[in-house]
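>>> Pasting the sequence and the predicted model now:
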Amino acid sequence: MPQAKRVSMAMVAARAGVSGQTVSRVANDSPRVDPETRARVERAMAELGYRPNRAARALRTGRTHTLGLVAQTLSTVGNSRMLQAVAESAETRGYALTVVTLGADGVIDDAFDRLRDQGVDGAIVLNEATALARDADAAGLRLIVVDSPSDDRFTVVGTDHAAGARAAVEHLLAAGHGLVHHLAGPRGSFAASERERGWREAHAAAGADAPEIVRGDWSAASGHEQVSRMLAAGEVTALFAANDQMALGALRAVAESGRRVPDDIAVIGFDDIADAADFQPPLTTVRQDFDALGEHAVRALVTAIEGGDSADLLLAPQLVVRASA
């Protein structure tokens, strides 16, 4: 079978009705193209299936048009959703993506070394890995960190986890629950600590003492185990789980105890994963906009790569009320 003919810049130029130099400028992200012309050229590129030669472009610009992504693990739903969002956003901007996972005992300096060796133009650091990034040597790498305290060394993009947790707990307190128990995420996670902070602040604002927390590892199995112990130890009428997977395990533990959700125990999760509406009962949860997080993280990184300035950004989550609370 004959190979398809490679689409050239000249072919794109003819389709868009511009010069070859204009197509080159668009392909190399030159600011010297007005928005209307850029849009016309990009449309012609998409229609013809034009793909820039990355190696040649790297030689011309000194940039590889490749972004790095560092995560402790991709096994959690939040991290896998972020990977998908970052990959899609990078692709729309003409950037490739290199992913490095650390594992439980990974060293983030080694990850940064690997990314530097591969010539990435910058990197995005996700969630649990952000704590490691604050003590790492990222010299020579432009960084965008997702979910982290503010830091002068890099731009932070994240969700207002504390606000989302407060909204969840306030919803339960307003429904007449005197206390809301908390199934927290693992120590060392910034998102988990912020969700715990919001849970505590909601109790304090209501003049109530927050009960003792139990802690899981983000998995449904840990939610089932910890909530089973919680139910055996004392009275619980309302539970805020730090993510939807642990909430799923909690729902199973409640059912096994002979209680009903929400009649006996109300349950709220966090994230609004794709399956949350299909839990039994459908899960009330706090929605994170993973697509927007990925888009803002990539946009901030590309802006930094191109010499611009980007500011920290905190996205507001949304409480989605369903049948579990």
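Yep, that arrived. If you're wondering where the values come from, they're calculated on a predicted model, not measured in any experiment.

>>> drop to CA atoms for contacts and neighbour counts, all remaining ones
OK.

>>> Do I have it right that L48 meets V7?
Yes. Judged on C-alpha atoms under 8 Å, L48 makes contact with V7 at a distance of 6.9 Å.

>>> could you pull out the strands for the chain?
In the chain, the segments counted as strands under DSSP state E are 66-71, 96-101, 122-126, 143-146, 155-159, 181-184, 214-215, 238-241, 266-271, 284-287, 313-315, 318-320.

>>> Make CSV from those strands and add mean neighbour count and distance to A204 to it.
Output for the strands of the chain, formatted as CSV (neighbours: other C-alpha atoms under 10 Å; distance: least, C-alpha to C-alpha, whole Å):
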stretch, mean neighbour count, distance to A204
strand 66-71, 24, 34
strand 96-101, 17, 38
strand 122-126, 26, 30
strand 143-146, 28, 28
strand 155-159, 25, 22
strand 181-184, 25, 14
strand 214-215, 18, 19
strand 238-241, 28, 16
strand 266-271, 28, 19
strand 284-287, 26, 20
strand 313-315, 16, 23
strand 318-320, 19, 20
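
>>> For the ones you listed, give me a markdown table that also has distance to L59.
Converted to a markdown table, these look like this (distance: least, C-alpha to C-alpha, whole Å):
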| stretch | distance to L59 |
| --- | --- |
| strand 66-71 | 13 |
| strand 96-101 | 16 |
| strand 122-126 | 17 |
| strand 143-146 | 23 |
| strand 155-159 | 28 |
| strand 181-184 | 49 |
| strand 214-215 | 50 |
| strand 238-241 | 50 |
| strand 266-271 | 42 |
| strand 284-287 | 43 |
| strand 313-315 | 33 |
| strand 318-320 | 45 |
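
>>> From H224, how far off is the residue nearest the centre of the chain?
By C-alpha atoms, centre = their mean, the chain has its centre lying nearest to M82, at 3.8 Å. In this view, M82 and H224 are 25 Å apart by C-alpha to C-alpha, to the nearest Å.

>>> try it against this one:
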Amino acid sequence: MASPGADRPNIRQVAERAGVSAMTVSRVLNGHPHIRDATRRRVEGAIEELDYRPNMTARALATQRTRRIGVIVESAVEFGPTSTVRAVESAARASGYTVSSVLLRAGEEISPQEAVDHLIAQGVDALCVVAPRSSSIAALRRIAVGVPVLVVKPDKDPTFLTVTVDQQAGTALAVDHLVSLGHRDILHVAGPLDWLDARTRERAFHARAKSWGVRERPVVIGDWTADFAYDFARGIRELPDYTAIFVANDDMAVGLVHGLHDRGFSVPDDLSVVGFDDIPLARHIVPPLTTVRQDFDALGVAIVDVLRAAIEEREIPDVTRIPAQIIARASSAPPRKAH
């Protein structure tokens, strides 16, 4: 009786079909950079013709790798972290990797050390940290992880690999959009400033607003939720001097628009509102929300590409900052005329 899988093509048959050595086929499968294009095409053609599927268990034993990426995520509730994790899972699956994840929540018992220990015990080849707070990054610096670590954060880091959607440029796009409409007095509703993305957007807002001569105002520090922004808007007693509000995420922007409506103010006639993320709901609220789109699919691909390069000891890709895009909709318009 033939053993299971006996009829499946093996790496030697691929090598014979392509006219190369089994080692060359292995290097192509592992993304080795020093393979001639013509050779790579022959090997890929042979793989396709034979419908060859690598034996992941055998490969793990041969390379001492599990082809598993560990993900630590600070919050799986917010749209950005959730979308990032999904994008990493999709990109990893397309590259023959699997993902194990651990959720950290403020106030819960699991610590960054315990999260790392849990994932390392599963034999992950690398770690990715999504939506980090400054406190968790500080804790990670004290941990001897033993595998490559990538942090999704806006700035380069001396300790970790980094990939990000360009938060500074995305914020600048939002400010530039409002300034182009004529706004010179803009309020910023920020996320929690211990979150690295929120802090970066807040700083980038001040820097870009200052460069345009926009009036300096203290930021309103939110908690990412629509309820917070709704309550803030409901607390506005009379039409403020500022004519536009840049909100650090779309959930808060949606709550803000709702609260302004309930308070009797019109968006955008009284106040323009711009968000950040481009959640699916953003184009369906009334009025549809102007926002900064983050390309989470591209982010996930870049994260996996960088981690694979680190795992496989190849040169790290240069593209680690994904462009953002302004999506102009009906929630932003020229400022109201002075009464």
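Structure received. It should be emphasised that the depicted structure is a prediction, and the values quoted were computed from it without experimental measurement.

>>> Could I get the TM-score for this pair?
The TM-score (TM-score structural alignment, normalised by the length of structure 1) is 0.87; 321 aligned residues with a C-alpha RMSD of 2.9 Å.

>>> What is the equivalent residue in structure 2 for the residue nearest to the centre of structure 1?
M82 of structure 1 maps onto T84 in structure 2, with residues paired by TM-score structural alignment.

>>> Helices of the stretch 201-325 of structure 1, start to end?
220-233, 244-256, 290-305 (DSSP state H, counting those that start in this stretch).

>>> Average separation of the last one from the aligned part of structure 2, please.
In the superposition with structure 2, the average deviation recorded for helix 290-305 of structure 1 is 1.0 Å (mean C-alpha distance after the TM-score superposition for structure 1).

>>> which residues in structure 2 does that helix align to?
Residue span in structure 2 matched to helix 290-305 of structure 1, by TM-score structural alignment: 296-311.

>>> From the rest of the structure, what touches the matching stretch?
Stretch 296-311 of structure 2 is contacted by residues 83-92, 125-126, 148-150, 161, 163-165, 315-317, 319-320, 322 when judged by C-alpha atoms under 8 Å, 6 or more residues apart in numbering.

>>> Then stretch 273-280 of structure 1?
The contact list for stretch 273-280 of structure 1 (C-alpha under 8 Å, 6+ apart) reads 77, 244, 248, 251, 282-285, 287, 322.

>>> Let me see the contact set for V99 of structure 2.
With the criterion set at C-alpha under 8 Å, 6+ apart, V99 of structure 2 makes contact with 68-71, 89, 92.

>>> okay, those residues in TSV with distance to P33 of structure 2 next?
As requested, the contacts of V99 of structure 2 are exported to TSV (distance: C-alpha to C-alpha, whole Å):
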residue	distance to P33 of structure 2
R68	21
I69	21
G70	25
V71	26
E89	24
A92	19
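
>>> Go through these and say which is closest to V102 of structure 2.
V71 (6.3 Å; C-alpha to C-alpha).

>>> Neighbours of the closest residue to D185 of structure 2 other than its chain neighbours, how many?
In this structure, D185 of structure 2 finds its nearest non-sequential neighbour in Y242, 4.7 Å apart by C-alpha to C-alpha, 6 or more residues apart in numbering. Here the number of neighbours of Y242 of structure 2 (other C-alpha atoms under 10 Å) works out to 17.

>>> Y242 of structure 2 touches H188, doesn't it?
No. With contact defined as C-alpha under 8 Å, Y242 of structure 2 and H188 do not form a contacting pair (10.2 Å).

>>> how much space between H258 of structure 2 and L178 of structure 2?
On the measure of C-alpha to C-alpha, H258 of structure 2 and L178 of structure 2 end up 20 Å apart.

>>> which of these two has more neighbours?
The residue with more neighbours, out of H258 of structure 2 and L178, is L178; 25 against 22, by other C-alpha under 10 Å.

>>> which residue in structure 1 lines up with that one?
So, by TM-score structural alignment, L178 of structure 2 is matched to L172.

>>> T155 of structure 1: what's it in contact with?
143-145, 300, 310-312.

>>> Please say which position in structure 2 it maps to.
Per TM-score structural alignment, the equivalent position to T155 of structure 1 in structure 2 is L161.

>>> Now, of the contacts of stretch 273-280 of structure 1, which are buried?
77, 244, 248, 251, 282-285, 287 (16 or more other C-alpha atoms under 10 Å).

>>> Between the residues you listed, which sits nearest R25 of structure 1?
Minimum distance to R25 of structure 1 across these is 38.8 Å, recorded for V77 (C-alpha to C-alpha).

>>> can you tell me how far the closest one sits from R114 of structure 1?
Taking C-alpha to C-alpha as the measure, V77 of structure 1 and R114 of structure 1 are separated by 25 Å.

>>> same deal with L172 of structure 1?
Relative to R114 of structure 1, and taking C-alpha to C-alpha, L172 of structure 1 is found at 46 Å.

>>> What are the neighbouring residues in contact with the equivalent of A244 of structure 2 over in structure 1?
Alignment note: A244 of structure 2 maps to A238 in structure 1; criterion TM-score structural alignment. Contacts for A238 of structure 1 (C-alpha under 8 Å, 6+ apart) come out as 172, 177, 179-181, 265-267.

>>> any chance of the residues you listed in a markdown table, plus distance to V18 of structure 1?
Output for these, formatted as a markdown table (distance: C-alpha to C-alpha, whole Å):
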| residue | distance to V18 of structure 1 |
| --- | --- |
| L172 | 60 |
| H177 | 66 |
| L179 | 66 |
| V180 | 63 |
| H181 | 63 |
| I265 | 65 |
| A266 | 62 |
| V267 | 59 |
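
>>> so how far does stretch 156-165 of structure 2 reach from one end to the other?
End-to-end distance (C-alpha to C-alpha), stretch 156-165 of structure 2: 12 Å.

>>> I meant to write stretch 294-314 of structure 1 there.
13 Å.

>>> Give me the buried positions along that stretch.
Neighbour counts over stretch 294-314 of structure 1 (16+ other C-alpha under 10 Å) mark 294-302, 304-305, 310, 312-313 as buried.

>>> Between which two of the residues you listed is the distance greatest?
Using C-alpha to C-alpha, these span at most 17.7 Å, a distance reached by I305 and L313.

>>> burial of N53 of structure 1, as a residue count?
Neighbours of N53 of structure 1 (other C-alpha under 10 Å): 9.

>>> How much space separates the equivalent of it over in structure 2 from N10 of structure 2?
Using TM-score structural alignment, the partner of N53 of structure 1 in structure 2 is N55. Between N55 of structure 2 and N10 of structure 2 the computed distance is 9 Å (C-alpha to C-alpha).
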